[in-house]
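[1] Pasting a predicted model and its sequence here:
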Amino acid sequence: QRSYDRFLNTKMNMSPYICGILMCVAAASAVDVWNLQQLEAAKRGNDLTINVRDIFVPAGQTLNFEFVKPGTTIVFRGRVTFGYKEWRGPLVILKGRNLKIKGGAGHIFDGEGRRWWDGTGTNSGKIKPYMFYVQLADSSVRGLTIKNSPAHTFAINDCNHISINNVMIDNRDGNRFGGHNTDGFDVAKSHRVIIANSTIYNQDDCLAINSGTDITFQRNKCIGGHGIAVAVGGYDVNEARNIVIRGCRCLQTKYGVRIKTLLNGRGIVKGVKIENILLKDVTDAGLLIIGNYLNSGPRGEPTGGIPIEDLTVNNVRGNVLAKGTNINVFVANARNWNWSSNIQGGQRRLPCKGIPNGLRIPCG
């Protein structure tokens, strides 16, 4: 018995030293990165955390987090900047599985977009790079701050089961210096995506969903820009199902919420819920749902090759400026809609067409 007691006492007395060793091991499991060469070394290593400090990405190169080991946490802790070149980008790639990506205190991605901005966006003029390409699974992105994207900020493509939370996209300088096509979040071919609690200042869509399933955009604030859109047609996949847009605010945007399907396109939009949306001083249209969309603008009669089915509009409220339209619906082959809205102020009257039988929508 005495031998056993001595063993227990020895084990208990050693426990602080063991804990100290474990703490040292935990501390040693993080690596700091200050350049692209160190990032490549960190991806080959076994550290559980990669701390990205002040880092300059040379012109025409990408800050590439592809091939980071599953289970890694990536923390941005400094100022990330990029050299100037006319190219498509992206400037940053976030790609992998089971990753946690975080923004630390004081960090920023500064795209310095004014070097590219010329008022034409990605349509013409200078060739402008996308900011982030995201292809993640079972991962989270939280607390990032982005300023002055040259063009589209987040291209979210082929993602599955991810959350993006508490992101700040600040492209306000683009209002004065020719920013255009500075989309906040573009989502395509992705499933089980949540984007929440984020703020977007920009000069194009706050959110644009081109395809995917089970996508939720909630408690976000869109300021300036073109508001929130489900835009389907013209891609290799043209289906958007089970989309929830909830608890968002659109402030001084061109549009509130839009569903737009391509003229003569083929696909489906099914199960969209637009709930508890506040509009304030929207300029052109509060709710716009059209089936004759082209990039150059709506044209002709709506076509029904991409029907909008099982749509719910609930408690969409607020105001449109006098020269705008409160609500415009111009579709074909729509069915099974539910609608409750209170949008006022717009005095421009546009004809509505294709509203499902038995549903009353206060067009105009």
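    On my side now, so go ahead. Numbering: from 1, shown residues only.
[2] contacts, neighbours, all on C-alpha from now
    OK.
[3] After the helix or strand where residue 213 lies, which helix or strand is next?
    Taking DSSP states H and E as the criterion, residue 213 maps to strand 212-218. Proceeding N to C from strand 212-218, the next assigned helix or strand is strand 221-224, under DSSP H and E.
[4] and that next one, what does it pack onto?
    strand 199-202, strand 249-251 (3 or more Cα pairs under 8 Å, 6 or more residues apart in numbering; DSSP states H and E).
[5] Most tightly packed of those?
    Burial of those is given as mean neighbour count (mean count of other Cα atoms under 10 Å); strand 199-202 ranks first at a mean of 27.
[6] Check whether the residue lying closest to residue 338 once chain neighbours are set aside sits in a helix, strand or coil.
    Spatially, and ignoring its direct neighbours in sequence, residue 338 is nearest to residue 312 (4.8 Å; Cα to Cα, 6 or more residues apart in numbering). Three-state call for residue 312 (DSSP: H, G, I helix; E, B strand; the rest coil): strand.
[7] before we move on, back to that, mind putting the helices and strands packed on strand 221-224 in JSON lines, distance to residue 351 included?
    Formatted as JSON lines, the helices and strands packed on strand 221-224 follow (distance: least, Cα to Cα, whole Å):
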{"stretch": "strand 199-202", "distance to residue 351": "30"}
{"stretch": "strand 249-251", "distance to residue 351": "24"}
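[8] ok, and here's another one to check against it:
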Amino acid sequence: MLVRAVVLAAISQVVRCIPVGAADAGQECVFGGSDGVARIGMSKASCSSLVISAMEIAAGETLDLTNLREGSTVIFRGTTSFDHAEGGGHVFSISGSRINIHCDQDCTLLGPGAQALIGGGRSSSLFHLENLVDSSIAGLNIKNAPAHGFLLNNVQNLSIRNVSVDGGAGGGTGRGAAGFTISNSSNVVIDGSTVRGQDGCVAVDSGSNIAFTNGLCSNGNGITIGPAGRSTTTTAISNITVSDTTIEKARVAAIQVQSDAGGSGAIDGVTFRNILIDGGGASGSGIVVNQAFDSRDQTLTPPNGVTIFDLRMRNVTGTVGQGAANVSIRCGLGDCHDWSWEGVSVTGGGRAVDCVNLPKGVSC
């Protein structure tokens, strides 16, 4: 009996040492060169770690990283280059659960240069993230992205940290090129990231519990919430926080909160905190809230539609150019309410002449 007990105890210790799921752990797979796109599509199901090393992605090609194994890691190594196709699709398409995407040492995702940014490609994106859950992205260095650096749709619980999206080759003229465009997503944190020379820095079309913090937005259209009410369905945007961020050289406005005239839905619980606005000689205004974003006649009072409530501004300061508006607010009657603004001081421009239906305690 003593021998049997000793044997059972030994077996128990061995079982404890076997990693759970070891038989299905997959393997590390390295992909590179001009044929990497084709090879990764055939092999990704058997790989738990996918290393993308010095890959070349031709115009119109998509690196298909959808439906990755749960818990997979995607590692970028060296320079991955991609070409530009007018109106083309996505360069990287990623979906899955518990996916970890990061840079190994120094890595660069390099686009074809200024022409792609100036020429267009509105419908394309570098990273198309859809149905991505409980995942993380860190340390990526992107130069000359197409229309969207990151296009997020139906994403939940995503952390993006220390990412750079640089469209500087286009001289800040990247038509339709946004750093991060977010829709139908929740619990997204973008921290310590930089967007330069894109059309927009961050655009939240719809979603909830989204944060952009410790960021830099330079030479673009700043940060946009909305426009809500654009489609026939109700648009919901709630619990959005932008904090500890510098917005410089905005061409339209540093901060925009927008809805289309007569649309349906709500923008609720949006906070801008510790924001520095540096006009830097650009033409953009400071803070713009517009409930008739789609109207060609910006002198008309917006009709009732989307409500914007609990809009909080805390310590939002800085300067804009002489021809810009410091603050511009155009609301439908009673549609903007329960706002809380403290420590808001934007100077250098003028007073907007079209401010209408301002909520209590807020001035242009």
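    Structure received. Owing to the predicted nature of the structure, the values given are computational and were not obtained by experimental measurement.
[9] tell me which strands and helices the strand holding residue 213 of structure 1 is in contact with?
    Under the contact rule (3+ Cα pairs under 8 Å, 6+ apart), strand 212-218 of structure 1 is packed against strand 190-196, strand 239-246.
[10] May I ask you to confirm that residue 158 of structure 2 is in contact with residue 130?
    No. Taking contact to mean Cα atoms under 8 Å, the distance of 11.2 Å between residue 158 of structure 2 and residue 130 leaves them out of contact.
[11] To which residue of structure 2 is residue 129 of structure 1 aligned?
    Alignment note: residue 129 of structure 1 maps to residue 124 in structure 2; criterion TM-score structural alignment.
[12] Revised request: answer the last question for residue 261 of structure 1.
    With the correspondence set by TM-score structural alignment, residue 261 of structure 1 lines up against residue 259 in structure 2.
[13] which ones are touching its match?
    Counting by Cα atoms under 8 Å, 6 or more residues apart in numbering, residue 259 of structure 2 makes contact with 226, 227, 228, 229, 230, 290, 291, 292, 293, 294, 306.
[14] for residue 290 of structure 1, same thing?
    259, 260, 261, 302, 328, 329, 330, 331.
[15] thinking again about what came up before, check the spacing between the match of residue 261 of structure 1 and residue 206 of structure 2 real quick.
    Here the criterion is Cα to Cα, to the nearest Å. By it, residue 259 of structure 2 lies 11 Å from residue 206 of structure 2.
[16] cool, and residue 351 of structure 2?
    In this structure, residue 351 of structure 2 and residue 206 of structure 2 are 30 Å apart, going by Cα to Cα.
[17] Looking at these two, which has the bigger crowd around it?
    It is residue 206, of residue 351 of structure 2 and residue 206, that has more neighbours when counted by other Cα atoms under 10 Å, with 26 against 15.
[18] Residue 89 of structure 1 looks like it's in a helix, true?
    No. Residue 89 of structure 1: not assigned to a helix; according to three-state DSSP it is coil.
[19] so what's it up against?
    Neighbouring residues of residue 89 of structure 1 by Cα under 8 Å, 6+ apart: 60, 61, 62, 128, 129, 130, 131.
[20] Output the residues you listed as a markdown table; include the columns distance to residue 298 of structure 1.
    As requested, these are arranged in a markdown table below (distance: Cα to Cα, whole Å):
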| residue | distance to residue 298 of structure 1 |
| --- | --- |
| 60 | 36 |
| 61 | 38 |
| 62 | 36 |
| 128 | 26 |
| 129 | 27 |
| 130 | 26 |
| 131 | 28 |
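[21] That concludes my questions; thank you for your assistance.
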